[in-house]
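Participant: Dropping the sequence and predicted coords here.
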Amino acid sequence: MNQTNHLSVEELRDIVQDAHLNFLLGAGASADLFAPLGAVEDWLTYLTQIGDIPATTLNRVRASVYAYFFEGVIDPNTSVINETVVADPILETYRGFLRTLNTLLVRRRSSILDKQVNIFTTNVDLATEVAAEELQLELNDGFSGRYLPIFSASNFGTVKSRRSLQYDNLAEVPTFNLFKLHGSTSWAARKIDLGEETKEVITFNPSTEVFDAIRGTLQTAKDALYEVDKKTKIDKLTRDADEPTPSEEAVLGAFMAEYERLAIVNPTKDKFGLTVLNQNYYDLLRIFSNTLEKENSVLFVIGFSCRDEHIRELIIRAARTNPTLQIIVFAYHPDEVQALKDRLNADLAANGNILVLSTPKKAKKADQETYTLSSITKTFFEPLLPKAPRKPDSVVDVRLKLTEPLELDDDQH
C-alpha cells in the first residue's frame, strides 16, 4: 500500500469486503459532545514525578485537573444517557456510522469471513451503546447476565445467528464487538460473595447516580479548586499553589473519593501499570494485540492522536510482524499527517502497510475541511453501500389481447 493521502472507493471496497474489520476510535471521534481537553495526561504524569511540594498541595492541583476532566469528558454522558437535545449531534454521528457498517456486513460477499466488526476505543462515553440500542443492532460489549450483568473478556468472539420460523433457515447476524480499552462510565466495580471467597467484578450501571454524586461533591469543593483550561501551564500552577486549609482538604478528599468510584483508566502515563493490575483491562489490550496479528485484517484509526504510547507500540509491532495487516489512519487536519506518521514510524514501516489520510490542504483556514467520524462515514463508507435501483428513462406500454384459439373442421385436418 502506498503511503499517500489517497484511497479510492474501489480499493476501500476490496478491503472492506475481504478483510477482518477493526476500528480504533479516539477522543476525536466523540468530539461532537466531548471536546478534546489538551494535555491532561501530561499534566497528571507531571504531578506524579515531582516531590518537592507538600502532598496536600499536590493533591489540590491533582483534584483541579480531575475536576476539569470530569466536567469535559465524564459528566456530558448524562445527556447521552437521557438522550437530550444536547446529545443529538454525537448520537446521530454514531447512528450513521453503525448503520452504514451494518449494511456493509449484511451485503458482504465473502462467506468465509464472519459478519463482525471490532470497535476498540479509548473513549469512556456511552455514545456507541446508546446509538446501537436505538438502531436495535447486535452489540457485544463483554457483559452477560440480565439481573446482574458482569463483564468478562471471554464473552467476546461469539458468532450469533438467527433461524427463520417459517423455513428453518439459519443466517449469521451482523455483530459489533465493543472493546473499551480504558473502561467506561457505565462500569462499576463490585464485590460479590462466592461462598469461600469474595471476588471483585465489573458490573453494568447505566444510571447517572455516580455522576450526580461526583457533581455534588465537586460543587461543594469549587472554592478549593483551581481554574484549569487548555492553556493551563501545570508547572506554573503547581509552583503558585498553596496548601489547602483543613476544611478545603476535607471537601477535596470527598470529591476525589466519589470520582474514584468510576471504573475507568485515568489519563496518566502509568495507566498501563494500572491496566496490568486489573485483569479485565489487561485482557482487552491482549485481545487488541491478538486481533492485529490475525491474517488479512484492517485497522481503521479515527480520532486517535497516537500519543498513547502503549496502544501505539502494539500497533507498530503488529505492522512489523503481520505483513497482511493494513492500518489506515485518518488525520483530523492535514497539519497532523506528519506527526501521526512520525509517531507510528509509518515512513519506516518495513511492510509499507501504514497509510495516513487527510483532507486536501486549503489556503484559507476557514475553508479547511477536516476528517470527523461523520465526514469519514459519508466520504469513505457510504459510497460502498449498494445503490438504489435506477428509475427507467422511459416506460413502454405493452398491451396483450387474448382470443379464443381457432378450431379446425375435420375436413381441414
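Facilitator: Everything's here; your move.
Participant: only C-alpha atoms for contact and neighbour calcs from this point on.
Facilitator: Fine.
Participant: buried stuff in stretch 270-277?
Facilitator: Across stretch 270-277, burial judged by 16 or more other CA atoms under 10 Å covers 271-272, 275.
Participant: cool, and stretch 155-171?
Facilitator: Those would be Phe156, for stretch 155-171 by 16+ other CA under 10 Å.
Participant: Now do it: distance to the chain's middle.
Facilitator: Centroid separation for stretch 155-171 versus its chain: 26 Å, with CA atoms, centre = their mean, to the nearest Å.
Participant: Stretch 102-110 too?
Facilitator: Taking CA atoms, centre = their mean, the mean C-alpha location of stretch 102-110 is offset from the chain mean by 21 Å.
Participant: Against that first model, consider the following:
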Amino acid sequence: MTLDILRNFIQSSNINFLYGSGISRPYLSTLGNIEKWLTKVAEDDGKETYKDVIKASLYKAYCDGVILKNHYFYHDKDFLETKSAYTDFFSVCNELMNKRNAQLLNKQINLFTTNIDLLAEETLEKSGIELNDGFRGTLKPAYNESNFQISLSKSSMQFHKQAEVPMFNLIKVHGAVNWKEQDGTIRSDTMLMYYVQQALDKIDKDYFVNLYKTNGTEKTYDEVKTEADDIALHLPDNAYDKFFDAYNQIVMINPTKDKFRTSVLDYHFYELMRIYSNALERENSLLFVMGFSFADEHIAQITKRAADTNPTLQVVVFAYSDKDLDTYKQNLGIEHGCSNNNILILTPSSFKESNQDKYKELCELVENFNLKTINLLFKEISKNIHSGYGTK
C-alpha cells in the first residue's frame, strides 16, 4: 500500500488505533513467556507450594518490568526514547485531525490498547492535547464508558462560532495500573503501585525464582519449576499473601490464556470490548494496529468478524518485521485471505516495494515498524493533507 492511499483513507475515515506492548518499548518489557507460564501454573495439578512460588515469581517479573515503572517514571535513556515516540505520535495525529478536510466526520481518535501503563497520560499531561481516559470528576475521578461519547468544541469570542477540538479516547480494554474498584465503581488510584512495592520489599529475594539465566536467556518452565520446588522446601507460611492481596487490588486482566473466560463477564471489560466492536462496525472506519500481534484470541476474533461483515472497514497492521507476517495471518485466521480483502499487513519490505519510487528517502529509514518509524510515515502523510482534499 502506498502512502498516498493511506493518506486518502485518513482523510475520509473514522480513525481508530489498536496498540500493544511493543509500542511501549524499550522502557517497558514485553510479556515474554509470562503469559504462557501463568497459564501452565493454573493448569498444573501439582502441590500448591511450588505453584505459589512460580506464580509469585511471574507476578514479580511483571511488576518489575511493567507495573512498578509507572509509579515513578525513571527518566533514563529508555524512558526518554519511548516518551519521545509517544509525543511525536500524539502531535502528528493531532495535526492530521486538524488539517484533514472531513466536515462530516468528528475529530475523535479511538486508541484501543491492551497496555496497562500510564505512558499516554504522562505524555499528554502538559501538552495541551485533549485526552479522554474515561474518568470524570475532580476529587475522586470515577470511570464510566459513557464518557467516551463526549466531544469537545471551542467557540470564538468574537463570532461565537464553534469548532470541534481533536480528542483522543484512550480505551484500555485490559484495565490499568491505576484502576481500583470501590463500591462497585472504578476509581483512579496511583498509590496501588506503592502498596505492591511495599509488599514486595518485605519478601526475601531468595523466595523468588529468577526467570533468566546469567547469559540473559529465559529459563525453561521445567528449570523454573525445579528451582521453585527447592524454594518451597524452606518457604515460610503465607509468604506471599500480602503481595498477592496488593497485586489483586489493581483492576486489570491478568496475562493468562484464560483471561477472558473469567473476565469477559465483568461489566467494564465487556463494555470496553463492545465499544471496540462497535467502532469497527461503523461505516468508513479505519483501524491501525501497532505493536500488537493478535495473540489475544478474543480481540482477533472481533477484528476478523468486523472485517468480514463491514466492507467499508480498512484494517492496516504494521508488522514489526518481515518474519512476523505469517504470525499475523495465523492469529487473524487469514492465511487464505479475508472475504472483503480489507485487512492489510504492512511489512517493512512490502512498504518499501510500494513506495520506493516516490518516497525513497523515507524508505531508507524503515528497517522495522516500531512507533518511531510509524511516526515518520504519518508525518509524511501530514505534509500532504490540506483543507483542499487531494491538492498539494
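Facilitator: All right, it came through fine. Note that the structure is predicted; figures quoted are calculated from it, not measured.
Participant: Superposed, what's their TM-score?
Facilitator: The TM-score (TM-score structural alignment, normalised by the length of structure 2) is 0.88; 366 aligned residues with a CA RMSD of 2.2 Å.
Participant: before we move on, the earlier item: so of the buried residues of stretch 270-277 of structure 1, which ones are in strands?
Facilitator: Taking DSSP state E, every one of these sits outside strands.
Participant: Mind checking which of these land in helices?
Facilitator: Per DSSP state H, helices hold the following members of those: 271-272, 275.
Participant: For the stretch 251-392 of structure 2, which segments are assigned as strands?
Facilitator: For the stretch 251-392 of structure 2, strands defined by DSSP state E, counting those that start in this stretch occupy the ranges 285-290, 314-318, 343-346.
Participant: Superposed on structure 1, what's the mean shift for the shortest one?
Facilitator: So that's strand 343-346 of structure 2. After superposition onto structure 1, strand 343-346 of structure 2 sits on average 0.8 Å from its aligned residues (mean CA distance after the TM-score superposition for structure 1).
Participant: And for the second one?
Facilitator: Its aligned residues in structure 1 lie a mean 0.7 Å from strand 314-318 of structure 2 after superposition (mean CA distance after the TM-score superposition for structure 1).
Participant: what sits up against that strand?
Facilitator: By CA atoms under 8 Å, 6 or more residues apart in numbering, the residues outside strand 314-318 of structure 2 that reach it are 284-291, 307, 342-347, 369, 374.
Participant: returning to that earlier point: redo the strands of the stretch 251-392 of structure 2 as TSV? Include distance to Asp44 of structure 2.
Facilitator: As requested, the strands of the stretch 251-392 of structure 2 are exported to TSV (distance: least, CA to CA, whole Å):
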stretch	distance to Asp44 of structure 2
strand 285-290	34
strand 314-318	36
strand 343-346	37
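Participant: TSV for those strands, including distance to Ile385 of structure 2 and mean neighbour count?
Facilitator: Formatted as TSV, the strands of the stretch 251-392 of structure 2 follow (distance: least, CA to CA, whole Å; neighbours: other CA atoms under 10 Å):
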stretch	distance to Ile385 of structure 2	mean neighbour count
strand 285-290	17	22
strand 314-318	19	23
strand 343-346	21	20
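Participant: so which of those strands comes closest to Ile203 of structure 2?
Facilitator: With CA to CA as the criterion, Ile203 of structure 2 lies closest to strand 285-290 of the strands of the stretch 251-392 of structure 2, at 37.2 Å.
Participant: Give the aligned equivalent of Ile67 of structure 2 in structure 1.
Facilitator: Ile67 of structure 2 maps onto Ile74 in structure 1, with residues paired by TM-score structural alignment.
Participant: For its match, the count of nearby residues, please.
Facilitator: Applying other CA atoms under 10 Å, we find 21 residues neighbouring Ile74 of structure 1.
Participant: Tell me the spacing between it and Phe97 of structure 1.
Facilitator: Applying CA to CA, to the nearest Å, the value for Ile74 of structure 1 to Phe97 of structure 1 is 22 Å.
Participant: what do you get for Ile287 of structure 1?
Facilitator: 23 Å.
Participant: Then Ser110 of structure 1?
Facilitator: Noted for Ser110 of structure 1: a distance of 21 Å to Phe97 of structure 1, by CA to CA.
Participant: From the neighbour counts alone, determine which of those two ranks first.
Facilitator: Using other CA under 10 Å, the more surrounded residue of Ser110 of structure 1 and Phe97 is Phe97, with 22 against 12.
Participant: what residue of structure 2 matches up with that one?
Facilitator: Applying TM-score structural alignment, one finds that Phe97 of structure 1 aligns to Phe89 in structure 2.
Participant: Contacts only, for that match.
Facilitator: Phe89 of structure 2 neighbours (CA under 8 Å, 6+ apart): 371, 375.
Participant: SS state for it?
Facilitator: Following DSSP: H, G, I helix; E, B strand; the rest coil, the label given to Phe89 of structure 2 is helix.
Participant: Quick check: it vs Thr39 of structure 2, distance?
Facilitator: Taken as CA to CA, the span from Phe89 of structure 2 to Thr39 of structure 2 is 34 Å.
Participant: Could you do Leu105 of structure 2 as well?
Facilitator: 43 Å.
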